[in-house]
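> Would you be able to build a 3D model of this:
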Amino acid sequence: MKDRDQWNSKVGFLLAAIGSAVGLGNIWRFPYVAATNGGGAFLLPYFFAIITAGIPILILEYTMGKTFRGGAPVTWARMNRRFEWLGWFQVMIAFIIAVYYFAIVVWVVSYIGFSFTQAWGADPSSFFVEYLGLTDSALNLGGIQTSLIIPFVIIWAIAAFIMYKGVSKGIEKACKICLPILFVLMLVLVIRGVTLPGAVDGLEYMFKPDWNALKDPSVWVAAYGQIFFSLSIAFAIMLAYSSYLPKKTDVVNSAFITATANHGFELFAGIGVFSIMGYMAMMQGVPVSEVAGAGIGLAFMTFPTAISALPALNALFGICFFGALFTAGITSLISILQAVVSGFHDKFEMSHKKAVTVVMVPAFLLSFLFITGAGMNILDIVDAFINNIGIASAGVIEVILVTRFFNPEKLRQEANEFSNFSIGRWWVFSLRIVTTVVLGIMLFLNTKDYLYNGYGEYASADVNVFGWGTILFVIVIADALTTMKGKDGYRDLDKIAYKEVN
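Predicted structure coming up:
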């Protein structure tokens, strides 16, 4: 096989890994999850989940990628030929996420422009619905929305430019530019937020502990779900990124740095978001709980209302907020795409540019679904199923295969070989027992809920086509790619040539 690209430095890898982990969910998902699952008390199961699942799986995936020198399918195949299917399952999950992630970044770009004049007016919710041309059903496409075409092309052009440049010259450089910008923009938001009247009420809503919540198993499940959602684990990204590491990289330290930076950013973003929610609640004379929201509603409906209500510098604040979403979205998007690209590059020995083309063309075509009038409905359903069923399944299978059908002690020794501090047998215990049990429970509860109750208020046809249909699509394509013949030796590490960087 041709020499694989590598990161120019450990710092470059860490910035890329942090850029992947620090995505849109850090800004709009974590604060709400914490606030509605015990507030300050939620931090206890949250940090427990980091120690028992987040960091152990990061160490696992960093070690696997660095040791077996391939994207997810090839890494799993080199561990055991029968494991290759899981790699393609994870890659296809990443592919689906990349397709709809484009749409969100497209909306963000538009809202950067809208921020200059607060074009959303007095009713941001209605404006957002009209802007998307939102239909009443995921199956009622309503045609492509022409207002979305220009930002759609812009985002595709940016993503393609970065991806064709490769790992070191494209992704690494992009993250070195975007991460500092993201931090500065978020710093502006936090400083402005905590200086607003009513900010204390918002922070109290987020951090006031409700210790009784810890008795609820769903709170603990939510903590583990947030960790998987946030750290980009179990769906091929970190396996791919770590496969470009030099042999002597300290993966244990790298995992702790990545997790600490990511979760520190989540808490930091939460302070900014809920400070502003507190101000907004005070202005409207209602409790914070009535204005607080999560996900798309927070970003495109609630926050524009808050921006318009600010006493000064509204445009600047809007540009900072949506600029932060844009930079976080881009670094996550390119990481998701690279997870897919590496799978094709490594198994079929394609050139990097050919692999990018093989991935980007079908992704481009499928992403048109998300700029139709049904785009947000489709996105909502697909996102719920791919995260709560797809990633949870991949995580459960991953830890079971490693701890039950492979010798995890070998991986522990490999992780410790070049690390400044060693991981003990607690690492294997966490993966084999704690992570397996909690993820198994989470997967069971999610699957049971969707089977019995459907999802949201969507019709069963919508859920069957775009929810269960997406899971079926991922499984079928993963199986087809597994059975395809790869280049000779792609499973054999000894036959792989790669550049050694000291």
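> For the rest of this, base every contact and every neighbour count on C-alpha atoms.
Will do.
> most distant residue from the middle of the chain?
Distance from the centre of the chain peaks at Gly285, with 35.0 Å (C-alpha atoms, centre = their mean).
> which stretches of the stretch 101-250 of the chain form helices?
According to DSSP state H, counting those that start in this stretch, the stretch 101-250 of the chain carries its helices in the segments 124-132, 149-165, 172-194, 199-207, 217-231, 237-242.
> So which other helices or strands are in contact with the shortest one?
When you say that, I think you mean helix 237-242. If you count contacts as 3 or more C-alpha pairs under 8 Å, 6 or more residues apart in numbering; DSSP states H and E, helix 237-242 packs onto helix 10-21, helix 55-68, helix 72-79, helix 314-348.
> same deal with the fifth one?
Identification of packing neighbours for helix 217-231 by 3+ C-alpha pairs under 8 Å, 6+ apart yields helix 10-21, helix 24-28, helix 30-35, helix 43-49, helix 251-284, helix 436-453.
> Are we agreed that Gly424 is in a strand?
No. Read with DSSP: H, G, I helix; E, B strand; the rest coil, Gly424 is coil and lies in no strand.
> Tell me, how many residues neighbour it?
Counted by other C-alpha atoms under 10 Å, the residues lying close to Gly424 total 12.
> Does Asn8 touch Ser168 like I think?
Yes. In this structure, Asn8 is within contact of Ser168 by C-alpha atoms under 8 Å, at 5.9 Å.
> To compare with the earlier structure, here is another sequence to fold:
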Amino acid sequence: MHMQEQFSNRWGIVLASLGMAIGAGNLWRFPRLAGQYGGSFLILWIVFLLIWSIPLLMAEFSIGKKYKLGVIGSYGKIGGKGMTWGGFFITLCTLGIAFYYAIVTGWALQYLGLSTKNLWAFIGGGNTLADELAADPTYLDQYWNSIANNNPWTIVLYIIAVIVGIFVLTKGIQNGLEKANKILIPTLFILLLVITVMALNMENGYKGLEYMFLIDIRHFSNPTIWIEALSQSAWSTGAGWGLIMTISSYSRKSEDVVLNTFIGGFGNNTASLMAGMAILPAVFALAASESEAISYLQSGNQALTFTIIPKLFATVSGGAVLSFIFFFAFFLAAFSSLLPMLELFISNLRDMGITRTSAAIRAAAFCIVFGFPSAYSLNFFNNQDWVWGIGLIVSGLLIIVAVLRYGVSRFKRDYIDSDSDFNVPSKYFAIALIFNVFFGAILIYWWMSQGYSQNPWFNDSGSWNVFDVYSNASIVTQWAMVIIAGILLNKYLYNTFVKNKS
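Alright, predicted model coming up:
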């Protein structure tokens, strides 16, 4: 067995779990969704944490801890010979996200550079971002458009982020991932706390807090908010990614499955709420009017973090400091989540008998090559986010199916309760998993039936609309390619990653 390494103590795996969960989705995606739907979104998001994410994370954590293998091997062990392809899908889904997520890390570095330049100008009396905006109100929009499409520096920076991440991981678990998270995660929480306090102390900042927790029941009839809440919970906590399965494969025998899962899940949601409590109050405090603030938030613009926030921070005294703190936190969050994605790839390669260094180099090469299209084109990035973000629900369903095949009560007794001092009711675990099978399938159908592309299946000429960014045809085609490949390779996958592994 190659996975002899372990985290040195409970805090090592807790920080790794938080590093995996707390990422750009907390500072980039969550505030946008909370801004669109307010308290209605928060309710569903918390419900899905308890119903979807926590049970899935408990299952993943216990499976990884039990088998000490990569995702394909661990899933093959619990799912059986005929289901090994499911681990292949989970792995490819997460790698699909990792390839474009590396670009988000590059964007974070771009904006950290911009905010650093602005802070330096503010201190030295030079030309600040506020001066640039005064001369050209579209400056930030142009800046975002320039870095989001075929920008050489974005390409260079995401490659650097991948290389640095791989360098950390070549040091191993204790000397690499664990030591990095001991610096990244506490620093991230401190920065989030600082920016939250500063935002809430701004004039009218409290209005953003009121808006964030305001419940509008009309939103509940919109299928988008349901799928967004579920995908955000799955995305942000890491449920269904296979990442916690990878991390727990390095856990000590005495690690408490349930306690670690709850710490990770609620720690992640706490970070998301802090990010929302920083950004939404800042929007209300710095917008010209309350209606303008609401308009900003309800636009649902994915560039909210990159265009609105720097603009707002540039308008107040000390905003240069606030902007620097925010984008430093954003980079730390993005980088801390990129590490376990790369480790997932490395752990699967190591199951093939490849050394850690060699596996790390190959993981870097794959991430750089397959991340390039998303760095080159924002449309390609959006398509991959669309396809594999929803694909996490399929990944979660595959994990649930494996547990159900084993037997829910038997699984909880053998995999979870035997290693947990803190237990949850068996009925809660069973009902949640069974409910999720039906609910996940219904949500995917509901989502696709809405037709978020003008031509969800076929284009105007009657051809399969696979190249449309948001088409159902694109989603189904890419999922089908991975599933078919996994099924065709199932025997090889089982023999390579599962058979004779202990």
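> Got a TM-score for the pair?
In this superposition the chains share a TM-score of 0.87, using TM-score structural alignment, normalised by the length of structure 1; 474 aligned residues with a C-alpha RMSD of 2.6 Å.
> With mean neighbour count and distance to Ile330 of structure 1 added, can I get the helices and strands packed on helix 217-231 of structure 1 in JSON lines?
Shown next, in JSON lines, are those (neighbours: other C-alpha atoms under 10 Å; distance: least, C-alpha to C-alpha, whole Å):
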{"stretch": "helix 10-21", "mean neighbour count": "24", "distance to Ile330 of structure 1": "9"}
{"stretch": "helix 24-28", "mean neighbour count": "24", "distance to Ile330 of structure 1": "10"}
{"stretch": "helix 30-35", "mean neighbour count": "24", "distance to Ile330 of structure 1": "19"}
{"stretch": "helix 43-49", "mean neighbour count": "18", "distance to Ile330 of structure 1": "26"}
{"stretch": "helix 251-284", "mean neighbour count": "22", "distance to Ile330 of structure 1": "16"}
{"stretch": "helix 436-453", "mean neighbour count": "16", "distance to Ile330 of structure 1": "28"}
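> Compare those helices and give me the one nearest Ile112 of structure 1.
Nearest to Ile112 of structure 1, of all these, is helix 24-28, at 15.0 Å by C-alpha to C-alpha.
> For the closest one, give me the average deviation versus structure 2.
Taking mean C-alpha distance after the TM-score superposition for structure 1, the mean distance separating helix 24-28 of structure 1 from the aligned residues in structure 2 is 1.4 Å.
> which residues in structure 2 does that helix match up with?
Under TM-score structural alignment, helix 24-28 of structure 1 corresponds to residues 24-28 of structure 2.
> Can you pull out the residues in contact with the matching stretch?
104, 232, 235-236, 268, 271-272, 275-276, 302, 304-305, 330-331, 333-334, 337 (C-alpha atoms under 8 Å, 6 or more residues apart in numbering).
> Ok, stretch 149-166 of structure 2 next?
102-107, 109-110, 147-148, 335, 338-339, 342, 360-361, 363-364, 367-368, 372, 375-378.
> Structure 2: which residue goes with Ser335 of structure 1?
In structure 2, Ser335 of structure 1 lines up with Pro340, judged by TM-score structural alignment.
> Phe326 of structure 1 touches Val109, doesn't it?
Yes. With contact defined as C-alpha under 8 Å, Phe326 of structure 1 reaches Val109; the gap is 6.8 Å.
> which of those two has more neighbours?
Taking neighbours as other C-alpha under 10 Å, Phe326 of structure 1 and Val109 compare with Phe326 leading, 25 against 22.
> What's that one aligned with over in structure 2?
Alignment note (TM-score structural alignment): Phe326 of structure 1 maps to Phe331 of structure 2.
> Same check on Asp383 of structure 1?
So Asp383 of structure 1 corresponds to Asp385, using TM-score structural alignment.
> downstream neighbour of whichever strand or helix holds its match in the secondary structure list?
Element membership for Asp385 of structure 2, per DSSP states H and E: helix 378-406. Counting by DSSP H and E, the next helix or strand C-terminal to helix 378-406 of structure 2 is helix 408-411.
> For that next one, what is the distance to the chain centroid?
Taking C-alpha atoms, centre = their mean, to the nearest Å, one finds the center of helix 408-411 of structure 2 at 29 Å from the center of the full chain.
> just checking, what packs against that helix?
Packing partners of helix 408-411 of structure 2 (3+ C-alpha pairs under 8 Å, 6+ apart): helix 426-449.
> Which elements pack onto the helix it packs on?
The elements that helix 426-449 of structure 2 packs onto, with contact taken as 3+ C-alpha pairs under 8 Å, 6+ apart, are helix 54-67, helix 223-237, helix 378-406, helix 408-411.
> Same list, these, but as CSV with mean neighbour count please.
Shown next, in CSV, are these (neighbours: other C-alpha atoms under 10 Å):
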stretch, mean neighbour count
helix 54-67, 27
helix 223-237, 23
helix 378-406, 21
helix 408-411, 17
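> out of these, nearest to Met245 of structure 2?
Minimum separation from Met245 of structure 2 across these (C-alpha to C-alpha) falls at helix 54-67, 4.3 Å.
> any idea how far Met481 of structure 2 lies from Gln142 of structure 2?
Counting by C-alpha to C-alpha, to the nearest Å, the gap between Met481 of structure 2 and Gln142 of structure 2 amounts to 37 Å.
> cool, and His219 of structure 2?
His219 of structure 2 is 33 Å from Gln142 of structure 2, by C-alpha to C-alpha.
> The two: who's more crowded?
Using other C-alpha under 10 Å as the criterion, His219 of structure 2 and Gln142 rank with His219 on top: 17 against 13.
> pretty sure the more buried one contacts Leu42?
No. His219 of structure 2 is not in contact with Leu42 according to C-alpha under 8 Å; the separation is 11.5 Å.
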